[in-house]
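J.: here's my sequence, what's the structure:
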Amino acid sequence: MRKFVLPVLVALALTACQAETPEPDAGYGLAGYNPKASESEKAACEAQGGEFRAAGLGGFMTCFTTPKDAGKSCSKSTDCSSNICLARSRSCSPVTPLFGCNDILDADGRQVSLCVD
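T.: Presented below is the predicted three-dimensional model:
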């Protein structure tokens, strides 16, 4: 009888130590995952006049916008609303975000390279 009771008591004790299983977030299989996120992001992007399309090596969907001062002459990054002054043309970035490697002017007007993927 002892051989039967001891394992049962140990099993009951271990069962009491089990953590509660968290409920899935918002009914989705992965916490925080929302399958309709890209639809709402696309709508928000288009509402601000942007274009929602794949970008970078990863191909993630990104909202591209044209800054109001695109092409304006600049001598440092703070001259542009996007904070990106292209070094070669000394003009504000024509689009944000600006993917790839580009020579830009920093806040002090020094030329630096910026690579974004």
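
J.: alpha carbons only for contacts and neighbour counts from here, please
T.: Fine.

J.: how about the nearest residue to Ser91, chain neighbours excluded?
T.: Nearest non-adjacent residue to Ser91, counting by CA to CA, 6 or more residues apart in numbering: Ser73, 4.4 Å away.

J.: thought that neighbour was touching Arg90?
T.: Yes. With contact defined as CA atoms under 8 Å, Ser73 reaches Arg90; the gap is 5.8 Å.

J.: and those two? Which one has more around it.
T.: Neighbours around Ser73 and Arg90, counted as other CA atoms under 10 Å, are more numerous at Arg90. The numbers are 18 against 15.

J.: ok, the nearest residue to that one once chain neighbours are set aside to Cys101 distance?
T.: Of all residues not flanking Arg90 in the chain, Cys74 sits nearest, at 5.4 Å (CA to CA, 6+ apart). Using CA to CA, to the nearest Å, Cys74 is found at 19 Å from Cys101.

J.: more crowded one of those two?
T.: Cys74 (21 against 11).

J.: ok, now which ones touch the more buried one?
T.: By CA atoms under 8 Å, 6 or more residues apart in numbering, Cys74 lies in contact with 80, 85, 90-92.

J.: and the closest residue to Thr65 other than its chain neighbours, how far from Ala13?
T.: Ranked by CA to CA, 6+ apart and with sequence neighbours excluded, the top spatial neighbour of Thr65 is Gly50, at 4.4 Å. Distance from Gly50 to Ala13, counting by CA to CA: 59 Å.

J.: one more to put side by side:
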Amino acid sequence: MHMITRPSLILPFNKIALTIAAMLIAFWLSACSITPSSTTAVQPKQTDGTAMNDKNDPFSYQACVYPPNEIVQACTAKGGAFLQQGRLGCYQCLVTYTDAGKACQDSTDCQGKCKNTGEFIAADVKTQSGQCASDSSLFGCYQTIEKGVAQPAICVD
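T.: Sure, this is the predicted structure:
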């Protein structure tokens, strides 16, 4: 039995497959910067309720490579640890909050965010309460409560 192959069909398919693979790799590399982002992430608050703002702030680090030692030390000093988070597995300083689960009506009542614990409700519904977040992770699906008003739900990959 003799099999007939058509090399004229194999060559264009290989070029298309390589082009698609190159595009996906380029997209992936552009999503994970090698250096920290110039924009600042939403920063968790210190226990006194003020935002953390210093040069080595571990909460502003956004890259898919392990952070420099001084940033890791700053994260550890705040009781956190760098863990890979999200779909791309980029590093984030993750701090566990001591007030996790406490009833709240605003994020000022918490070390982190005040989150709705039940099913998502319509945004702008008033007189809502939630619970303080368990940690500083920005990933997952959640709905925050600010000044007793439900905010739009968000899912972050």
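
J.: report the TM-score for the pair.
T.: The TM-score (TM-score structural alignment, normalised by the length of structure 1) is 0.57; 85 aligned residues with a CA RMSD of 2.8 Å.

J.: what about the contacts of Cys74 of structure 1, which one has the most neighbours?
T.: Cys85 (32 neighbours).

J.: shared with structure 2, which of the contacts of Cys74 of structure 1?
T.: Cross-checking those against structure 2 gives 80, 85, 90-92 as conserved contacts, using both residues aligned by TM-score structural alignment, their matches' CA atoms under 8 Å.

J.: farthest-apart pair in these, please.
T.: Cys80 and Arg90 (10.7 Å; CA to CA).

J.: could you look up the SS state of the aligned partner of Asn69 of structure 2 in structure 1?
T.: Under the alignment (TM-score structural alignment), Asn69 of structure 2 pairs with Glu39 in structure 1. Look at Glu39 of structure 1: counting by DSSP: H, G, I helix; E, B strand; the rest coil, its state is helix.

J.: follow-up on the earlier one: in strands only, show me the contacts of Cys74 of structure 1.
T.: 85, 91-92 (DSSP state E).

J.: so can I have JSON lines of the kept ones among the contacts of Cys74 of structure 1 showing distance to Phe4 of structure 1?
T.: Supplementary listing: the kept ones among the contacts of Cys74 of structure 1 in JSON lines, determined by distance: CA to CA, whole Å:
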{"residue": "Cys80", "distance to Phe4 of structure 1": "78"}
{"residue": "Cys85", "distance to Phe4 of structure 1": "78"}
{"residue": "Arg90", "distance to Phe4 of structure 1": "84"}
{"residue": "Ser91", "distance to Phe4 of structure 1": "83"}
{"residue": "Cys92", "distance to Phe4 of structure 1": "80"}
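
J.: ok, of those, which one's closest to Gln111 of structure 1?
T.: Closest to Gln111 of structure 1, out of all of the kept ones among the contacts of Cys74 of structure 1 and judged by CA to CA, is Cys85, at 9.6 Å.

J.: would you confirm that that closest one contacts Ser91?
T.: Yes. Contact criterion CA under 8 Å: Cys85 of structure 1 and Ser91 qualify, at 5.5 Å.

J.: what is in contact with these two at once?
T.: Counting by CA under 8 Å, 6+ apart, the shared contacts of Cys85 of structure 1 and Ser91 are 74-75.

J.: counterpart of the residue nearest to Arg90 of structure 1 in structure 2?
T.: So, by TM-score structural alignment, Cys74 of structure 1 is matched to Cys104.
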